[in-house]
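J.: no FASTA, just this:
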């Protein structure tokens, strides 16, 4: 039986849902600039790095088109300060359903567990959730030169573990994240709707359906065997 050697998880939308906190932080910044954003627009920011998200928001107002890099970096820092303040409200109760049991099962099987997040606050979030000890390695935005959908976030983790990419499973909820997993030649598990994640090699509607045995069966049937051909 072929088993994967590493699971690499996204953070937001997979381990916990901090999307609302990101939205509140971005909205506070946008409001201060006289720019209006809503939750529908916020969907475009999921899985996207901080500076790229800022550029998307600034693009809504032509008057902000000539801001200096220094000013943009200051705005990105301001948003992050808002977000970190909001992070003080999260706890173990904010771990998404099914994740704690899945992590426990993976570790019992002796499989490495990594985190691949676009957030520079990933370690802080895991500490707040009291999950930091469940992860063998953490990749955040500070450790990669190219964010998702580039595969570097995931290949960085696999390289750290010293395992082949085809021996890894990546779990993502964002289209750009699934693209990154696929581009890394890993087996992609998507959490979300079929409409949003048609390119996921295995998909569930929500984290309660992330069953270890089902994921492994799909990996063995459609992952390793297909990539080995």
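T.: Nice, thanks for sending it over. On a predicted model such as this, the values are computed, not experimentally measured, just so you know.

J.: C-alpha from now on. contacts and neighbour counts both.
T.: Will do.

J.: Could I get the full set of strands for this protein?
T.: For the chain, applying DSSP state E gives strands covering 6-9, 112-116, 137-139, 168-172, 187-191, 202-204.

J.: Could you dump these into JSON lines and include distance to residue 49?
T.: Listed next are these as JSON lines, based on distance: least, C-alpha to C-alpha, whole Å:
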{"stretch": "strand 6-9", "distance to residue 49": "17"}
{"stretch": "strand 112-116", "distance to residue 49": "12"}
{"stretch": "strand 137-139", "distance to residue 49": "13"}
{"stretch": "strand 168-172", "distance to residue 49": "15"}
{"stretch": "strand 187-191", "distance to residue 49": "19"}
{"stretch": "strand 202-204", "distance to residue 49": "24"}
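
J.: With adjacent residues omitted, what lies nearest to residue 166?
T.: Leaving aside its chain neighbours, residue 166 sits nearest to residue 186 (4.8 Å; criterion: C-alpha to C-alpha, 6 or more residues apart in numbering).

J.: got a list of what that neighbour touches?
T.: 165, 166, 167, 168, 169, 170, 223 (C-alpha atoms under 8 Å, 6 or more residues apart in numbering).

J.: thinking again about what came up before, could the strands of the chain be laid out in a markdown table, adding distance to residue 25 and mean neighbour count?
T.: Listed next are the strands of the chain as a markdown table, based on distance: least, C-alpha to C-alpha, whole Å; neighbours: other C-alpha atoms under 10 Å:
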| stretch | distance to residue 25 | mean neighbour count |
| --- | --- | --- |
| strand 6-9 | 24 | 26 |
| strand 112-116 | 22 | 24 |
| strand 137-139 | 23 | 22 |
| strand 168-172 | 22 | 28 |
| strand 187-191 | 24 | 28 |
| strand 202-204 | 29 | 20 |
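
J.: One more to weigh against that first structure:
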């Protein structure tokens, strides 16, 4: 793996571990809106196979034969998640080291998520100085694409923004479904599963599957030079 010109973090879960916090926020939203739904830990692990919170709600409602306003539910969930995030968020193991290494080497940083812009905003609010938004040269969200992951659209947009080819970038993803997006765009991909996806099978194309990020996993082995 040669040193990339851009490193693309692909999801909230590649930066912080929030899966259980988000599950609790969904449950609070369901209660607020009078929905007789409760998502347990194991059930939510399976639901994460559907990328995107609103899409997850819509898929669950369809499976139950119920009609809901998935966007309304998701807005309520985001409000609860914001309350939880105000307590502060911490980057996952190795994230700050990889970010610092990339910046020291002149490697550009992108955040290629297709979650909603409101969720992206509260993520960086919760992270604060631990990982400021402005360390990223590109920040994507659902408003910038017509299709969410596993579509490669957000990655192609990031590459276009940087003026780079797929071979000049490396992506980091936290679930098998999301990892399919950069792989479809032809980008070398590192699997960095969080609690909800650990132990699941990722596409065979991933270059590494790790619990902690290190510069060398992201093609930044020259950092020590």
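T.: Nice, I can see it. The model shown is predicted, which means the values in this text are computed figures rather than measured ones.

J.: returning to that earlier point: between the strands of structure 1, which one is nearest to residue 72 of structure 1?
T.: With C-alpha to C-alpha as the criterion, residue 72 of structure 1 lies closest to strand 137-139 of those, at 24.1 Å.

J.: once aligned to structure 2, how far is that closest one on average?
T.: Once fitted to structure 2, strand 137-139 of structure 1 is off its aligned match by 0.6 Å on average (mean C-alpha distance after the TM-score superposition for structure 1).

J.: And the longest helix along structure 1, how far out from the chain middle?
T.: Ranked by number of residues, the top helix in structure 1 under DSSP state H is helix 69-87. Chain-centre distance of helix 69-87 of structure 1: 19 Å, with C-alpha atoms, centre = their mean, to the nearest Å.

J.: List the buried residues of that helix.
T.: Using 16 or more other C-alpha atoms under 10 Å as the test for burial, helix 69-87 of structure 1 gives 72, 75, 76, 78, 79, 80, 82, 83, 84, 86, 87.

J.: show me where structure 2 has helices.
T.: Counting by DSSP H, the helices of structure 2 are 12-15, 19-32, 41-47, 53-64, 70-85, 95-104, 117-127, 153-162, 176-184.

J.: Now render these as CSV, adding distance to residue 3 of structure 2.
T.: Below are the helices of structure 2 laid out as CSV (distance: least, C-alpha to C-alpha, whole Å):
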stretch, distance to residue 3 of structure 2
helix 12-15, 20
helix 19-32, 31
helix 41-47, 34
helix 53-64, 34
helix 70-85, 34
helix 95-104, 10
helix 117-127, 27
helix 153-162, 16
helix 176-184, 17
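
J.: Contact partners for residue 183 of structure 2?
T.: Residue 183 of structure 2 sits next to 152, 189, 205, 206 when contact means C-alpha under 8 Å, 6+ apart.

J.: out of those, who has the most neighbours?
T.: Of all the contacts of residue 183 of structure 2, residue 189 has the most neighbours under the rule other C-alpha atoms under 10 Å, reaching 28 neighbours.

J.: close enough to count as contact, it and residue 178?
T.: No - here residue 189 of structure 2 lies out of contact with residue 178, judged by C-alpha atoms under 8 Å, at a distance of 10.5 Å.

J.: How about residue 30 of structure 2: what's its closest non-neighbour residue?
T.: Leaving aside its sequence neighbours, residue 30 of structure 2 sits nearest to residue 37 (C-alpha to C-alpha, 6+ apart; 6.2 Å).
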